[in-house]
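[1] Next comes the sequence, and after it the predicted model I'd like to discuss.
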Amino acid sequence: MGALQAMVVCLFLVRACTTNAQVEQWKSATATYSKETDASIITEGACGYGDLHKTSYGKYSAGLSTMLFNRGSTCGGCFELRCVDHILWCLQGSPSVILTATDFCPPNFGLPTDYGGWCNFPQEHFEMSEAAFAEIAGLHADIVPVQYRRVKCHRNGGMRFTVSGNSHYYQVLITNVGLDGEVVAVKVKGSRTGWIPMARNWGQIWQCNINLEGQPLSFEVTTSSGKTLTSYNVASGNWRFGQTFEGKQF
């Protein structure tokens, strides 16, 4: 192997190791759980997903503190969590769970960060479902120290597009997004239009002010890593508001 080839291989290995280190890096945070009657979080949250069982996230979902929520842009992202550094609360072996960001955990500045004000800025905190929390820690714990890292989202089936609005105000909720999970840009195209950029309304609900009724719909979705995927004609020309359609998957 020549000197130039050796240098290229060396640089490749360094970059690969650096990338892996970034993916593998654990960060410190805290976690609590929400006591729901069916042991999961199902109410409509700040990401706009509605019933989380219908959107496939179910008990493996979490509300994020201000620091992590990032004004809604983190909605749909996936995190691996494990309980650490507490022999009485953490389950033996520190098992981990994969969670999807589905809600915002609001701050409570009337309480200290170590007792009730878990989500006060700049705390990094996850509010989990009771069922998911029980997979990493004992339910007798009020708050546990955790480590977390971003991971790829593995989804079954394609991205889902739920349309709502009216003839002059068109909205789409995008769920079941793989890979990064976070959608940062959306375009829609009717059979009689070009590609129309949509604006984030809130969470993962996107909007535009145009009448798209009676036209087959296509969507172009871009994730936080810059990857773009186009799903052509996911909705036929006779689509109706309130319907959900499935497109391609990253």
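    All right, it came through fine.
[2] can we go C-alpha only for contacts and neighbour counts from here?
    Will do.
[3] And the helices in the chain?
    3-24, 66-69, 130-133 (DSSP state H).
[4] buried sites along the longest one?
    The reference is to helix 3-24. For helix 3-24, a neighbour-count test (16 or more other Cα atoms under 10 Å) marks nothing as buried.
[5] Which residues does it contact?
    By Cα atoms under 8 Å, 6 or more residues apart in numbering, the residues outside helix 3-24 that reach it are 149-151.
[6] top of those residues by neighbour count?
    Neighbour tally across the contacts of helix 3-24 (other Cα atoms under 10 Å): the maximum, 19 neighbours, falls on residue 150.
[7] Isn't it up against residue 74?
    No - using Cα atoms under 8 Å, residue 150 makes no contact with residue 74, being 10.7 Å away.
[8] ok, and here's another one to check against it:
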Amino acid sequence: MSSPTLLHIHTVILQLFLLSTFVLSHYNYNFSSSSPQSNWLPACATYYAAANPHDSVGGACGYGELKKAGYGQATVGLSESLFERGQICGACFELRCVEDLRWCIPGTSIIVTVKNLCAPNYGFTPDGGGHCNPPNKHFVLPIEAFEKIAIWKAGNMLVQYRRIKCRKEGGIRFSMDGSSIFISVLISNVAGAGDVVSVKIKGSRTGWLPMGRNWGQNWHINAHLKGQPLSFEITSSDGLTVTSYNVAPKNWDFGQTFEGKQFES
């Protein structure tokens, strides 16, 4: 009688071991690889609900009215640890809810474009209310986007994220602002990597002139370029460059938006 009983005990132990291995493999993902296109990383996410869901502004990236800029509600604000002082504005991420079977909507994910900074609140500790304090990796979503992956009652949710290529309709947009010899250009609707790391501008009577980042994806230069058609050279964070010649016509003016070539997505 003892031998079958011992065999039964060993069988139960083996089953428990296999079950625990399955559970761990189901919930613990490989975060070690540096490839942003295929590997998921851990973070947390919360949401906000605007008083008027149609009144959504571009925040720290400077995109202005988001629906007009082509971003709508598929946007996200990042904590300081992810925001890279605004350089990452325009990048795209895929998010999915994990681990919490009460609140996650299984088999769902969302794709969002970075448009804002979630500022740190040093009145709280990172694990005591300061969700966006360093070193936390945190995403703040419009409630319309949050509810695609989790039930709103979840509050501060564990998520996984990965960087992906942006897919945009139409070309890169150049919105002109400034006055006299000060020119500010908001660059939006960027496909591919999505974020811009350098910009050059050229008039018909100049060579290529480097522009400086003012804030977010607003770039500026002090130069007299009125009365000249304008060309732009845009480089994204993956090192690719797109050159758009004569984007703005000779009679361009401040307040106008023009469309150039696009990165492959």
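    Yep, it's here. Since this is a predicted model, take the numbers as computed values, not measurements.
[9] List the TM-score for the superposed pair.
    Put the two chains on top of each other and the TM-score (TM-score structural alignment, normalised by the length of the first structure) is 0.89; 231 aligned residues with a Cα RMSD of 1.5 Å.
[10] Nearest to residue 242 of the first structure among the helices of the first structure would be which one?
    helix 66-69 (26.9 Å; Cα to Cα).
[11] residues in the second structure aligned with that closest one?
    Aligning helix 66-69 of the first structure against the second structure (TM-score structural alignment) gives residues 80-83.
[12] next one: stretch 197-215 of the first structure
    Under TM-score structural alignment, the match for stretch 197-215 of the first structure is residues 210-228.
[13] how far does the matching stretch stretch from start to finish?
    17 Å (Cα to Cα, to the nearest Å).
[14] Now check residue 180 of the second structure against the first structure: what is it aligned to?
    Under TM-score structural alignment, residue 180 of the second structure pairs with residue 167 in the first structure.
[15] Please tell me how far the nearest residue to that match once chain neighbours are set aside sits from residue 186 of the first structure.
    Among residues not flanking residue 167 of the first structure along the chain, residue 211 sits closest, at 4.9 Å (Cα to Cα, 6 or more residues apart in numbering). As for residue 211 of the first structure, its distance to residue 186 of the first structure is 17 Å (criterion: Cα to Cα).
[16] Looking at those two now, which is surrounded by more residues?
    residue 186 (25 against 13).
[17] unless I'm mixing things up, that one is touching residue 223, no?
    No - counting by Cα under 8 Å, residue 186 of the first structure does not reach residue 223; the two are 9.1 Å apart.
[18] Stretch 149-160 of the first structure: end-to-end distance?
    So stretch 149-160 of the first structure: terminal residues 25 Å apart, Cα to Cα.
[19] If we go by neighbour counts, what in that stretch is buried?
    Applying 16+ other Cα under 10 Å to stretch 149-160 of the first structure flags 149-151, 153-155, 158-160 as buried.
[20] Then stretch 238-256 of the second structure?
    Buried residues in stretch 238-256 of the second structure, counted by 16+ other Cα under 10 Å: 242-248, 252.
[21] Provide the aligned range in the first structure for it.
    Stretch 238-256 of the second structure covers residues 225-243 of the first structure once aligned (TM-score structural alignment).
[22] Burial check on residue 124 of the first structure, number of neighbours?
    20.
[23] Translate it into the numbering of the second structure.
    Per TM-score structural alignment, residue 124 of the first structure is aligned with residue 137.
[24] Might you report the residue contacts of the residue nearest the centre of the first structure?
    Centroid-nearest residue in the first structure, with Cα atoms, centre = their mean: residue 76, separated by 1.5 Å. Going by Cα under 8 Å, 6+ apart, residue 76 of the first structure touches 100-102, 175-177, 181-183, 204.
[25] Please tabulate those in JSON lines, including the columns neighbour count.
    Output for these, formatted as JSON lines (neighbours: other Cα atoms under 10 Å):
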{"residue": "100", "neighbour count": "23"}
{"residue": "101", "neighbour count": "28"}
{"residue": "102", "neighbour count": "31"}
{"residue": "175", "neighbour count": "26"}
{"residue": "176", "neighbour count": "21"}
{"residue": "177", "neighbour count": "24"}
{"residue": "181", "neighbour count": "26"}
{"residue": "182", "neighbour count": "25"}
{"residue": "183", "neighbour count": "28"}
{"residue": "204", "neighbour count": "26"}
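[26] any chance of these in a markdown table, plus distance to residue 61 of the first structure?
    Shown next, in a markdown table, are the contacts of residue 76 of the first structure (distance: Cα to Cα, whole Å):
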| residue | distance to residue 61 of the first structure |
| --- | --- |
| 100 | 5 |
| 101 | 6 |
| 102 | 6 |
| 175 | 13 |
| 176 | 12 |
| 177 | 14 |
| 181 | 13 |
| 182 | 14 |
| 183 | 17 |
| 204 | 15 |
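[27] Of the buried residues of stretch 149-160 of the first structure, which belong to strands?
    Among those, the ones falling in strands (DSSP state E) are 149-151, 160.
[28] Tell me how many other residues crowd residue 56 of the first structure.
    Per other Cα under 10 Å, the neighbour tally for residue 56 of the first structure reads 15.
[29] Repeat that for residue 73 of the second structure.
    Applying other Cα under 10 Å, we find 18 residues neighbouring residue 73 of the second structure.
[30] isn't it right up against residue 142?
    Yes - taking contacts as Cα under 8 Å, residue 73 of the second structure lies within contact range of residue 142: 6.4 Å.
[31] now the strands for the stretch 151-265 of the second structure?
    Remark: strands assigned in the stretch 151-265 of the second structure by DSSP state E, counting those that start in this stretch are 157-164, 173-179, 182-188, 196-202, 209-215, 218-222, 230-236, 241-248, 257-259.
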